[in-house]
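1. sequence below, structure please.
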Amino acid sequence: VDVGSWVFWQAPANAKALAAPVWQDVTTVMDIGIILGALLAAGLAGRFAPSLKIPLPSLIAAVLGGLLLGYGSRLAYGCNIGAYFSGIASGSVHGWLWLIAAYCGNVVGVRLRPLFFAGERPATALSGC
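-> Predicted coordinates:
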């Protein structure tokens, strides 16, 4: 797919970013660093155990969650730092609206969770304790 023909990539700054090598994009390098750091931390802790045995409901939940997060970040023009924290710190109403929308989304997500994880206990950060 030639994404260079999309309207988004026609803007001069976006076209320049698309033409540049991946390692020249600060966000991409940071994301790769986060992933490698997490892999290293898991390996050093003896917890690195990748598995492709992903239950279908978990896979569906992950895909839907990822799509909703991506769509939401485009609507909000940023993530929790840019749209939420900076908005509230600057006294902008949009930060408080972001908080309300995030809270409502979390309530809906928690209530839908049993549909995706019925019969299995989802992993949590404290599951090893």
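2. switch to C-alpha atoms for all contacts and neighbour counts from now on
-> Will do.
3. tell me where the chain has helices.
-> For the chain, applying DSSP state H gives helices covering 12-19, 26-44, 56-76, 86-89, 93-116.
4. how about a markdown table for these, with mean neighbour count added?
-> A markdown table is the format used below for those (neighbours: other CA atoms under 10 Å):
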| stretch | mean neighbour count |
| --- | --- |
| helix 12-19 | 12 |
| helix 26-44 | 12 |
| helix 56-76 | 13 |
| helix 86-89 | 15 |
| helix 93-116 | 14 |
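5. now the second one, please; I'll put the structures next to each other:
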Amino acid sequence: MNKVFKTALVGAAVAVTSFGLAQPALANSFSKNVGDGTISYTDSSDSFCVQAYNSEGARWVEVTLTPVNGGGPTRTIRDNNNYYGHSGSTCTSLATAYEDTYYRASVRTYWGENGSTVSRGNTYFYS
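-> Down below sits the predicted model:
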């Protein structure tokens, strides 16, 4: 009986220690250069922002946010630079998404000097 008690006590200690060392929520903040601008996510405010660089003529950055695991809203946002009269960033809230929703951000950019629209691929993150 004493051996069973010790085994149970060690098992409980391992479980408590594992729980104490468990990873925090998976959401993360980031900022990323996407060629003609930047994209960023701020976890503390659940805010996703897009900003086109304010140089070298007309530019825009467009992002479609899609929940991969179905736990939040889909959004498409575009930021036009100061050539179009807008020098700041454009943001959207993901506050209505379930905690730790896994998102795909599909990015496209435009640079007016050479008239090209470019797919910049996907970035994945947790909200």
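6. TM-score of the superposed pair?
-> Scored against TM-score structural alignment, normalised by the length of the second structure, the superposed chains reach a TM-score of 0.20; 42 aligned residues with a CA RMSD of 4.6 Å.
7. so Thr17 of the second structure, which state does it fall into?
-> Here Thr17 of the second structure is helix, with the state taken from DSSP: H, G, I helix; E, B strand; the rest coil.
8. so what's the residue nearest to Cys91 of the second structure when sequence neighbours are not counted up against?
-> Nearest residue to Cys91 of the second structure in three dimensions, chain neighbours excluded: Cys49, at 4.1 Å (CA to CA, 6 or more residues apart in numbering). Cys49 of the second structure makes contact with Ile39, Ser40, Tyr41, Ser89, Thr90, Cys91, Thr92, according to CA atoms under 8 Å, 6 or more residues apart in numbering.
9. check the gap between Cys49 of the second structure and Tyr126 of the second structure for me.
-> Using CA to CA, to the nearest Å, one gets 15 Å for the distance from Cys49 of the second structure to Tyr126 of the second structure.
10. got it, and Ala13 of the second structure?
-> 31 Å.
11. comparing the two, which shows the higher neighbour count?
-> Ranked by neighbour count (other CA atoms under 10 Å), Ala13 of the second structure and Tyr126 place Tyr126 first, with 19 against 12.
12. I'd guessed that one sits against Tyr103; true?
-> Yes: with contact defined as CA atoms under 8 Å, Tyr126 of the second structure counts as touching Tyr103 (6.0 Å).
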